[in-house]
Structures are given as C-alpha cells and as structure tokens.
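Peer 1: could you look at this predicted model? Sequence included:
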Amino acid sequence: MNAEFMQAFEQLGKEKGIAPEVLFEAIEAALISAYKRNFSSAQNVRVSLERTTGEIHVYARKAVVEAVTDSRLEIDLTEARLLDIRYDLEDIVEVEVTPKNFGRIAAQTAKQVVVQRIREAERGIIYDEFSNRESDILTGIVQRIEQKNVFIDLGKAEAILAPSEQIAGEVYKHGDRLKTYIIEVKKTTKGPQILVSRTHPGLLKRLFELEVPEIHDGIVEIKSVAREPGLRSKFAVYSRDENVDPVGACVGHKGMRVQSIVNELKGEKVDIVKWNTDPAKYIANALSPAKVVSVEINEVEKISRVVVPDYQLSLAIGKEGQNARLAAKLTGWKIDIKSESQVGS
C-alpha cells in the first residue's frame, strides 16, 4: 500500500468520525488473520503497518527456549543470540517473514476492514440519532409487510410497526405515508432496530404539540391522555394564561386543528376536556359530551358518584361503557354513574 492509499484511509476515517489510529489498528489485526489464512501459518505473528508510507512488515514472534519443540513458536537460545547477544530465556524474538506477494492481499484486506468499520460507524450515528428521538413522531413510507409486521422506510433507517402497535382495522399499503411514535430504539448487529407505534397515547400527545402552537409555546399544558386506539380518545388540557381557552386552542378555528389529528388517526374521535384542580369539576368535564347534574367524591377510596339527567345516562356511559371508561382513565378516579331517577327511587 502506498502513501496516497494511507492518506485516503485517514481522510475517510476522519470524515466518518473514526479515529485514524483505531482504523489502522483494526487493519493490522485483520492482516494477522489474512496472513495466517493465506499462508497456512500457525505462527504467532505481529503485523506492522507504517502510518505514512503504507509499508507492511510481518514478524513471526518466537519464545527463546533451551530446547525447541515447535520451531514455528520457539527459537533456541544459541540461535537467538546470533541475532542479538542480549536475548535471554523466555524473551520474545521477532523474525521478519513478510511474503513477497503480501501487498495485494493486504490492500484487499484493508479495504474490507475500512468498509466494515465505516458501516459500523454509520450504524452508530444512526442509532444515536434515533435513540435521541425516542418518544417523538416520525414520518415514513410503508415499504413492505411481512408476517403482519409493517416495515417503514425512514430514509436512513427502517422502522418496525408490530401487530400489537397497529390500530385495529387500519389497513397499510405499500407507499402509504405514515406518522408513527418511537417507543424504543435497540442496538443490533445489523444496525439500529426502531420500534414504532400507532396506538401509544404519546402519538396523540405529540400530534397536538405539533399542531397547536399554544402547546408548543407552553401556554397550554397537556395534563392527561386516555386512548382507545382507532375508536376514541380523551385529552385534558389546562391554560397558564386565563385569556387563552385551552379547549378552543386545541380545537382550532372551525375545528381545523383537531380535525387534522382525527384525519391522521383515520377517524378516531377526540374529546378535548378542560382540566381542573377540583376533582369534581374535572370528572364532570371528563364525561363530556354528557351533561352532569352533580359529582360526589370519596377522597380516601378515590371513587366518584356522578348523577346525570335520565336522557343523558346512555351518553355518559357511552357505547359498551367507553365514555365512562375513558373518563376514569383520564382522571384516575373510579366513576359510578347514575341517572336522576335511579338516585330518587
């Protein structure tokens, strides 16, 4: 290998964020394997790669002994002292054994090592980039579907949307543009494995943060999210500025802000409710769109008893108990709902 070759390696290493010395040491280690493989050698060898000229030297390392049992690994004291009078027993003698045609093998090996190290470095960079984006939204394109796993092309990497993280009834086709939520980034030998979700409550939270400037600016705060993916969600918000209506900010002019999120979630209904420090008021808000007559709370057991008008009972409970279930999840309170006639009887 000539000097230009070495400079190219060094430059490439710097560009890819690999210390040149790390690269050269890796090449030397690979050259030892290449030497043993190509020259059927069981010797202990050391390879020296000259950093500036690219010259390569292979040295057989032999232990100095009184009686040689394996000439590939040992040298007797008399022979060693012919090389240098200072050698003594148990010293290591290095004898150059560089083959004449080793340059071609060395160049090929060096190239393979550099390519491998660059690939590893690039994988490391991609891993760092995506691991720093855990709990964030990614937009990608559906590449393929294998055994119900959806593989999403992110440009530099590929994400996996597992069946358990897919919205029931949602159909994914090749070429679809999809927003997903990063739940975990794992390191593997083939590069980073990015696991994403369409069902995680964090997806809804991040969609609102991106869509509503007041949330992004910290004026409106998201207090809680409860979600039944693909069906319905409840979203509790609070305003730090009394002049800003948190629900109105999230709904947007003519409902445009919330509608764009509903569209992204393929029709999942979203109830936006106002958070309140008073649990009774918060629970009443959480049962929206139902109207509430009264709320009694038991602080010790964290149970609330809610009374609603007779005609609002089915709305308050919701289809298959969905509205009450989401309200309980949102507030963290058990909710027992009764109609006025049930209470009066």
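Peer 2: On my side now, so go ahead.
Peer 1: make it CA atoms for all contacts and neighbour counts henceforth
Peer 2: Fine.
Peer 1: mind listing what residue 207 touches?
Peer 2: Each residue near residue 207 by CA atoms under 8 Å, 6 or more residues apart in numbering is listed here: 137, 261.
Peer 1: mind checking the SS state of it?
Peer 2: At residue 207 the chain is in helix, as set by DSSP: H, G, I helix; E, B strand; the rest coil.
Peer 1: try residue 53
Peer 2: Under three-state DSSP, residue 53 falls in the coil class.
Peer 1: which ones are touching the closest residue to it other than its chain neighbours?
Peer 2: Nearest non-adjacent residue to residue 53, counting by CA to CA, 6 or more residues apart in numbering: residue 3, 4.5 Å away. By CA under 8 Å, 6+ apart, residue 3 lies in contact with 52-54.
Peer 1: in addition, the following structure is provided for comparison:
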Amino acid sequence: MNAEFIEALGQLEKEKGISKDILIDAIEAALISGYKRNFHSAQNVRVDINRETGRVRVFARKSVVEEALDPRLEISLEAAKEINPNYSLEDVVEIEVTPADFGRIAAQTAKQVVTQRIREAERNIIYSNFIDREEDIVTGIVQRTDNRNYFIDLGRVEALLPHSETMPGERFKHGDRVKTFITKVEKSTKGPQIFVSRTHPGLLKRLFELEVPEIFDGVIEIKSIAREAGQRSKVAVTSRDTNVDAVGACVGHKGVRVQTIVNELRGEKIDIIRYSEDLTEWIASSLSPSKVTSVTIYEEEKMARVVVPDHQLSLAIGKEGQNARLAAKLTNWKIDIKSESEAGVDFVPAHSEDEVE
C-alpha cells in the first residue's frame, strides 16, 4: 500500500461517509489474521499502517519474563534489556517481523476489507432511508417474479411484493410500474429487506394524500378506512375548515380525484363517507349509499340497530353482506340492519341474524 491508497480512503470518507480511521483499523485487524494464516504464525502480532505513507509493518508482541519458555510469546528479561535497557518484567516488547512480500497480501486484504465495508455502509444507508419510509407509498418497476413474490426495483434496492398482497386477479409483468405500500423494513445478511403491499388500507390512505392536496396539507383528515382490496372500500373524512367540503374535495371536479385512485386500484369501488362526532349520524352515513330511517345505539354491546326502507335493505347489506361488513369495520361498531317492515320484531342483540362483526 502507498500514500495514494491512503488518499483514496480519504476520498471514500467524503463520498460514502465511511471513516478513514475505522477503515484502517479494520484493515489492520484483517491483516493480523492474514499474517497468521499465510505465515503459519502463532505469535501475538500487531499490524501498523502509517496514516500518511500507507507503509505496513508487522510487530511480534512478546511479554518480558525471567526465562522465556515459549519464544513465540515470551522474551527473557536479559534479551529484552539488550534491545532497550529500560524494559522490566511484565513489559511487552515489540519486534518487527514484517515479511518481505507482505505488501502483496496487505494490498489484497485491504481491497477485500474496503469493498466489504463499502457494501455494509451502503446497506446501512439504504436501511436508514427506508426504515423512515415504513407506511409510505413507493413507485417501482417489476423486475421478476417467482411462485411467492414479485420483485420490485425501487432504485437502489429490490422490494418484495408477495402474491398474497396483490389484489384479486391482479397480475404484473416485467417492466410494469406499480405503486405499493411499505409494510415492513428488516435487516438481513444480504442487506435490507423491504416488504410492500397492494392490499393494505394504508395504500388507499397514501393515494388520497397524493391526489387530494387538502388531505396532505391537513385541512381534511381521514378518520378511518375499511377496505376489501380490489372490490370495495369506505373512507371516512372530515374537514377542519368549515369552508372546505371534505367529501367534495376528495371526489374532485367531475370525480377526477377519486377516479384516479380507482384506476390505480384496478376499478376498486370507493365510498367516501362524511365522518360525524354524532354516533347515530356516523353509523347512518357509514351504510352509504343506502338511506337509513333510524339508528338505535346499544352502548353496552357496542351495537347499533339500523332501520332502512324495505327497498333499501339489499343495498344496505350489500352483495354477500359487503356493505354492512365494511360499515362495521369503518365505525368499529356491530351493526344489525332491519327493514322498516321488520322493525316491529323484538330486537335481541345477542342472537341477531343480520349482525355484522
């Protein structure tokens, strides 16, 4: 190694943020192992790299004793004093033992250590960047797929999109651009692993933040989301500004904002619900687009009995109970739906057939 190598380490420090001193310490430690391996030495040794010139020297470290029983590890007091009269018992004497061709080994080892440390530093940088982006939306390009995952190129790293986290019927091919939601970032021996999803409710929330400036700015707040990915979702919103209509802002002029999100989610239907602090009004709104005649609250059971016009019953319940199910998830209340003609029947919450968990 030479002064140019030391200068190169200094440049790395500026560009990659890897401390030159830490790199040199790591090279010295690796060279100790390299010396013992290549020269079959059982001595205690220290490797020193000059921080200015890059010169590498190897020193054998020997303890000063009365009589040396193991010359690889010990030196007699008499021999030590021949080197320096100031040595005394239990001191450590360092004797240079640098092999003639050690420079070649040092150069190879240094290259390996620096390459490894650069790789580790880059992995740590990527991990640090993405751990702060958990629960955020990212756009990537599909690179390949196997039986379990799509591999999404995010630039400096690949993300894993499990097939189970894609919407029903959704298929991607190489080169497709896709928006996903980061659910988890983990460290591994191969670098950071990033897991993403297309079905997570967080994706819907982030898409609304991208398309509706009032949500991004905090004027409109998303209170809750209930989603059955690829089929239908309900999003409850409220406005902190009385002059801003929360639902209207999310729908956009001629529905352009919500339609952009629907297109991204491959036609998933989205109901935008106006949130209310009034529980009765809130539960009634959650069953949109169905009209509601009345809502009765049962606090102890955290259950609501909802009465709808007879012709609205199937709409309120939805196909295979989907509308009622999403409303229950959205409000976090159990909802029992009755038609007006059924409303006269005694209501027994614990045995309701239309109850939706």
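Peer 2: Nice, I can see it. These numbers come from a predicted model, not from an experiment.
Peer 1: shouldn't residue 246 of structure 1 be in contact with residue 222?
Peer 2: No - with contact defined as CA atoms under 8 Å, residue 246 of structure 1 does not reach residue 222; the gap is 9.3 Å.
Peer 1: okay, and the common contacts of these two?
Peer 2: With CA under 8 Å, 6+ apart as the test, residue 246 of structure 1 and residue 222 both reach 237-238.
Peer 1: of those two, which one has the most company?
Peer 2: More neighbours surround residue 246 than the other of residue 246 of structure 1 and residue 222, with 25 against 18 (other CA atoms under 10 Å).
Peer 1: for the more buried one, list the residues it contacts.
Peer 2: Under the criterion of CA under 8 Å, 6+ apart, the neighbours of residue 246 of structure 1 are 220, 237-239, 274.
Peer 1: give me that answer again for 7 Å
Peer 2: In this structure, residue 246 of structure 1 makes contact with 220, 237-239, judged by CA atoms under 7 Å, 6 or more residues apart in numbering.
Peer 1: run through who's touching stretch 143-160 of structure 2.
Peer 2: 139-142, 161-163, 174-175, 193-196.
Peer 1: show me which of these are buried.
Peer 2: Buried residues within the contacts of stretch 143-160 of structure 2, counting neighbours by 16 or more other CA atoms under 10 Å: 140-142, 161-163, 193-196.
Peer 1: now the buried members of the contacts of residue 3 of structure 1.
Peer 2: Among the contacts of residue 3 of structure 1, the ones that count as buried by 16+ other CA under 10 Å are residue 54.
Peer 1: got a markdown table for the contacts of residue 3 of structure 1, with distance to residue 20 of structure 1 too?
Peer 2: Formatted as a markdown table, these follow (distance: CA to CA, whole Å):
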| residue | distance to residue 20 of structure 1 |
| --- | --- |
| 52 | 12 |
| 53 | 15 |
| 54 | 13 |
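Peer 1: what segments of the stretch 151-300 of structure 1 are strands?
Peer 2: In the stretch 151-300 of structure 1, the strands defined using DSSP state E, counting those that start in this stretch lie at 158-161, 177-188, 191-197, 220-228, 232-239, 269-274, 294-298.
Peer 1: what's the burial count for residue 181 of structure 2?
Peer 2: Residue 181 of structure 2 is flanked by 26 other residues according to other CA under 10 Å.
Peer 1: now the helices for structure 1?
Peer 2: Ranges of helices in structure 1, per DSSP state H, are 3-15, 20-38, 77-83, 102-131, 201-211, 213-216, 246-251, 256-264, 279-286, 313-317, 322-331, 340-344.
Peer 1: output the ones you listed as JSON lines; include the columns distance to residue 229 of structure 1.
Peer 2: Listed next are the helices of structure 1 as JSON lines, based on distance: least, CA to CA, whole Å:
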{"stretch": "helix 3-15", "distance to residue 229 of structure 1": "44"}
{"stretch": "helix 20-38", "distance to residue 229 of structure 1": "49"}
{"stretch": "helix 77-83", "distance to residue 229 of structure 1": "78"}
{"stretch": "helix 102-131", "distance to residue 229 of structure 1": "25"}
{"stretch": "helix 201-211", "distance to residue 229 of structure 1": "8"}
{"stretch": "helix 213-216", "distance to residue 229 of structure 1": "22"}
{"stretch": "helix 246-251", "distance to residue 229 of structure 1": "19"}
{"stretch": "helix 256-264", "distance to residue 229 of structure 1": "11"}
{"stretch": "helix 279-286", "distance to residue 229 of structure 1": "18"}
{"stretch": "helix 313-317", "distance to residue 229 of structure 1": "18"}
{"stretch": "helix 322-331", "distance to residue 229 of structure 1": "11"}
{"stretch": "helix 340-344", "distance to residue 229 of structure 1": "32"}
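Peer 1: show me the one of those helices that comes nearest residue 94 of structure 1.
Peer 2: helix 77-83 (9.8 Å; CA to CA).
Peer 1: residue in structure 1 matching residue 109 of structure 2?
Peer 2: Matched by TM-score structural alignment, residue 109 of structure 2 corresponds to residue 109 in structure 1.
Peer 1: list the contacts of its match.
Peer 2: Counting by CA under 7 Å, 6+ apart, residue 109 of structure 1 makes contact with 30-31.
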